[in-house]
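1. got a predicted structure here, sequence first:
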Amino acid sequence: MFVSDATILHADLDAFYASVEQRDDPWLRGRPVVVGGGVVLAASYEAKSYGIKTAMSGRAARALCPGVISVPPRMDAYSRASRDVFAVFDRTSPLVEGISIDEAFLDVGGLRRIAGTPLDIASRLRREVAEQVGLPITVGVARTKFLAKVASGVAKPDGLLLVPPDGELQFLHPLPVERLWGVGKVTAATLHAHGIRRVADVASHSETDLVSLLGKATGRHLHALARGFDPRPVRSRRRRRSLGAQHALGRGYHSPESVTATLALLVEKVTRRMRAADRLGRTVVLRLRFADYTRVTRSHTLPVATARTDTVRDTALGLLYTAWPLIDDRGLTLVGVAVTNLDDEDTEQLELPFEDIIERHSGVAAQTGEVVTHRPIDRHALDAVLDDLRNRFGSGSVTSATLLGRDHRPGVPLLPD
């Protein structure tokens, strides 16, 4: 193989939110900066040097670095910066697969005659992002998407790294197992408990060994990656067939209340992404993983496609309620939710805004005979307002009141009242 066979680029902006803040305010440059107050949404590399990490509480960040500077998030600024960077990507290659607001894969395999080697193209891309957008970006170059992403992670911050095809395993095997796609804290702890700490250790085990240790899907996945196998191509502007999110809970007891709250927050995240992408979905899928590494899936198809948070949340919680006996028996380590059968937003059949007054009796009013009236809540408008608040002030700035003070002991229905 020739070095030119390494034609996939993984471009990843460095400490994206914090870098935008440092770009726009010169006084912040070279200083420890975190975006977000109560929870750290992003940290500059100066802040990371103190051990500050994303999702850490603001109090914990200040304990590690009393001089840390906290700035409120500006989602509009980050969105504009992302669009500017992706414009550079699109000018670099016709094959761009965005995987988040601040990173993408590019396939430059057919550009040698007009743009030079992949390494030349990667160098030029970094220079153009710095000059035109004012942000540092790291690029990994490799034969596969997985290796390109690992290379960019190793090269951070503001770096460039090529993994030649004839040196892939020499590059990959000395790395810690956490560099493998899909190895989080729980999987890493399991591997470490069995003396598996480096990628080379994973590669030394058979697929059968890894499957028995981690389950069929994870075991086969890590067995392939540890040997540098990743056949996935770069797919340009692919329309996703589903949108989902998941959260690893770790081992130990998890109360019904905490699991319900986690699932509700995942639904908020998924439906917000659906609305941002102008997508609607009909099928809600609940995914659970247990302490014995077995998994179950439950799904329900709605009569009409929707992106409404309350509709998807109620459906997901109903699925969780029916699956709860399995959780009690096996112990839950991961919960996830996805919405499939996606359509474009213009296919939605909107609910008619009936003006009928809804009458109900409650509390003192029921005793006095007084009629309490209210108009139906416009759930589409409510979701739009909540999306705007989260864009302005961060994803944790507002949440559903149904997550506050609810009783979700075993035996108590999980569905909202």
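-> Arrived safely. Since this is a predicted model, take the numbers as computed values, not measurements.

2. alpha carbons only for contacts and neighbour counts from here, please
-> Fine.

3. stretch 92-105: which residues count as buried?
-> 92-93, 95-98, 101-105 (16 or more other Cα atoms under 10 Å).

4. cool, stretch 285-301 as well?
-> So, applying 16+ other Cα under 10 Å, buried residues of stretch 285-301: 285-290, 293, 299-300.

5. need the max-distance pair from the residues you listed.
-> Tyr293 and His300 (23.6 Å; Cα to Cα).

6. setting aside sequence neighbours, what's the nearest residue to Asp158?
-> Closest residue to Asp158 apart from its sequence neighbours, by Cα to Cα, 6 or more residues apart in numbering: Thr138 at 4.8 Å.

7. what ranges do the strands span in the stretch 51-200 of the chain?
-> Listed in chain order, the strands of the stretch 51-200 of the chain (DSSP state E, counting those that start in this stretch) span residues 69-71, 96-100, 103-107, 137-142, 160-162.

8. for Val199, find the nearest of the ones you listed.
-> Of all the strands of the stretch 51-200 of the chain, strand 137-142 comes closest under Cα to Cα, at 17.4 Å.

9. how far off centre is the closest one?
-> Here strand 137-142 is found 20 Å from its chain centre; the criterion is Cα atoms, centre = their mean, to the nearest Å.

10. so which elements touch it?
-> Secondary structure elements in contact with strand 137-142, counted by 3 or more Cα pairs under 8 Å, 6 or more residues apart in numbering; DSSP states H and E, are strand 8-13, helix 118-132, helix 145-155, strand 160-162.

11. got another one to weigh against that:
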Amino acid sequence: MRKIIHIDMDAFYAAIEQRDHPQYRNHPLIVGGAPNTRSVVAAASYEARAYGIHSAMPSHQAHKLCPHAIFIPPRIAYYKTISQQIRQFFYPITPLIEPLSLDEAYLDVTHYSQTHHISATQIARQLLEKIYQTTQLTASAGVSYNKMLAKIACEQNKPNGLTILTPKKAQPFLDQLPIEQFPGIGQATAKILHRLEIHNGIHLRQANPHNLQQHLGKRALQLQQNAHGHDPRPVLSHRTHQSIGREQTLSYNLTEPHRLYQLLIQQNQQAHNDLITHNLQARTLTLKIKYADFQQITRSKTLTTPFIHPTDAHHWIKILLAPLLISPLKPIRLIGISYSTLNAPNLQPQLPLFPS
């Protein structure tokens, strides 16, 4: 049986800032854009979370919930450095490390546990202690026999907590767990389940599969598997990218077609640079636009050959934009460019992307 640890740093960005700036300690701190901009919360200290503030919340909404909160801009490059420092503690234990973000990762410690005759719980406890001793930052950990259970366990005792779900404890624990705490169940899905009188794990586990599928489609089977504690996914030391892209919430509503094209070309350059950084090629280009009324559209183009150079996309950006410019341009608040169909195995040698 596998031994999986999920480690999640506690309020990572905010904790770093409070560590480095004593004047921020014990105060509601928000790492993100100023409340008078269209920015969102990147991280919130636990003092801020007490007011209902969470990551991805619009900054202006966070300010309404806590007018006296301190807002500071993020230092992403610095956070990456600390994340890499923490990750170095994992490698002597296992090469099977799957980062989910800068502040959390899965570790498969099965082999190390067996060969060193040490429990996964002891390994997790030692890692948490080492992280704190070295960085003065706290983390929480969940330990179990698969990724899903380890992640759920990690969320149960934050901050600075350690939770273990053994095979004997897992099913009783899941049976009483509110459905909102299962992975893959957001607010919309939770509302559907509540209408079906499904409120916790045992309700989900014992639900009629056919009835569940009628309301949730293909996801129904996976959710019931989760309720049974099943998760066969391995810890992947090299995660496969599904897409790479950039998007930007504008500081003003954009209504000029020429300016829109200019900004998309800039984003395309950044997104293509990310492809090169990850040594990837892509055959699909996707344009994303969110209007001021929050209506969102995407337009994509898939080629038989990859976008080798950033300029290869310029023609197709114009083509994808054209239908949107027939009538006066609606005010736009967010734009994005992304690449997908990455590293397709059937790529042919590069041919002209469009007729001259």
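-> On my side now, so go ahead. What you see is a predicted model; the values in this text were computed from it and never measured.

12. hang on, the earlier thing: dump the buried residues of stretch 285-301 of the first structure into JSON lines; add secondary structure and distance to Lys53 of the first structure as well.
-> JSON lines is the format used below for those (DSSP: H, G, I helix; E, B strand; the rest coil; distance: Cα to Cα, whole Å):
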{"residue": "Val285", "secondary structure": "strand", "distance to Lys53 of the first structure": "31"}
{"residue": "Leu286", "secondary structure": "strand", "distance to Lys53 of the first structure": "29"}
{"residue": "Arg287", "secondary structure": "strand", "distance to Lys53 of the first structure": "28"}
{"residue": "Leu288", "secondary structure": "strand", "distance to Lys53 of the first structure": "27"}
{"residue": "Arg289", "secondary structure": "strand", "distance to Lys53 of the first structure": "26"}
{"residue": "Phe290", "secondary structure": "strand", "distance to Lys53 of the first structure": "28"}
{"residue": "Tyr293", "secondary structure": "coil", "distance to Lys53 of the first structure": "28"}
{"residue": "Ser299", "secondary structure": "strand", "distance to Lys53 of the first structure": "35"}
{"residue": "His300", "secondary structure": "strand", "distance to Lys53 of the first structure": "37"}
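
13. possible to save the residues you listed as JSON lines with distance to Val35 of the first structure?
-> Formatted as JSON lines, these follow (distance: Cα to Cα, whole Å):
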{"residue": "Val285", "distance to Val35 of the first structure": "33"}
{"residue": "Leu286", "distance to Val35 of the first structure": "32"}
{"residue": "Arg287", "distance to Val35 of the first structure": "32"}
{"residue": "Leu288", "distance to Val35 of the first structure": "32"}
{"residue": "Arg289", "distance to Val35 of the first structure": "33"}
{"residue": "Phe290", "distance to Val35 of the first structure": "35"}
{"residue": "Tyr293", "distance to Val35 of the first structure": "36"}
{"residue": "Ser299", "distance to Val35 of the first structure": "37"}
{"residue": "His300", "distance to Val35 of the first structure": "38"}
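
14. and which of the buried residues of stretch 92-105 of the first structure is nearest Glu21 of the first structure?
-> The closest of the buried residues of stretch 92-105 of the first structure, once distances to Glu21 of the first structure are taken by Cα to Cα, is Asp102, at 14.5 Å.

15. that closest one -> the second structure?
-> In the second structure, the residue paired with Asp102 of the first structure is Asp103, using TM-score structural alignment.

16. what sits against that match?
-> By Cα atoms under 8 Å, 6 or more residues apart in numbering, Asp103 of the second structure lies in contact with 8-9, 12, 83.

17. same check on Lys269 of the first structure?
-> Neighbour list for Lys269 of the first structure: Ala245 [criterion: Cα under 8 Å, 6+ apart].

18. any buried residues in the helix or strand hosting it, and which?
-> Element membership for Lys269 of the first structure (DSSP states H and E) is helix 256-276. Using 16+ other Cα under 10 Å as the test for burial, helix 256-276 of the first structure gives 256-257, 259-275.

19. so the spatially most central residue of the first structure, which state does it fall into?
-> By Cα atoms, centre = their mean, the mean C-alpha position of the first structure lies nearest to Ala245, the distance being 6.6 Å. At Ala245 of the first structure the chain is in strand, as set by DSSP: H, G, I helix; E, B strand; the rest coil.

20. do I have it right that it meets Leu266?
-> Yes: counting by Cα atoms under 8 Å, Ala245 of the first structure does reach Leu266; the two are 6.0 Å apart.

21. common neighbours of these two, please.
-> Overlap of the contact sets of Ala245 of the first structure and Leu266 (by Cα under 8 Å, 6+ apart) consists of 336-337.

22. now the aligned partner of Ala188 of the second structure in the first structure: how far from Gly67 of the first structure?
-> Counting by TM-score structural alignment, Ala188 of the second structure lines up with Val186 in the first structure. Val186 of the first structure sits 33 Å away from Gly67 of the first structure, going by Cα to Cα, to the nearest Å.

23. ok so, going back, okay, the helices and strands packed on strand 137-142 of the first structure in a markdown table with distance to Thr315 of the first structure next?
-> Formatted as a markdown table, those follow (distance: least, Cα to Cα, whole Å):
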| stretch | distance to Thr315 of the first structure |
| --- | --- |
| strand 8-13 | 36 |
| helix 118-132 | 43 |
| helix 145-155 | 35 |
| strand 160-162 | 46 |
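
24. deepest of these, which one?
-> Each of those was scored by mean neighbour count; the highest is strand 8-13, a mean of 27, by mean count of other Cα atoms under 10 Å.

25. that strand aligns to what range in the second structure?
-> Residue span in the second structure matched to strand 8-13 of the first structure, by TM-score structural alignment: 4-9.

26. how far apart are that stretch and its match in the first structure?
-> For stretch 4-9 of the second structure, the mean deviation from the first structure after alignment is 0.6 Å (mean Cα distance after the TM-score superposition for the first structure).

27. who's in contact with that stretch?
-> Applying Cα under 8 Å, 6+ apart, the contact partners of stretch 4-9 of the second structure are 103-110, 120, 124, 137-147, 150-151, 154.
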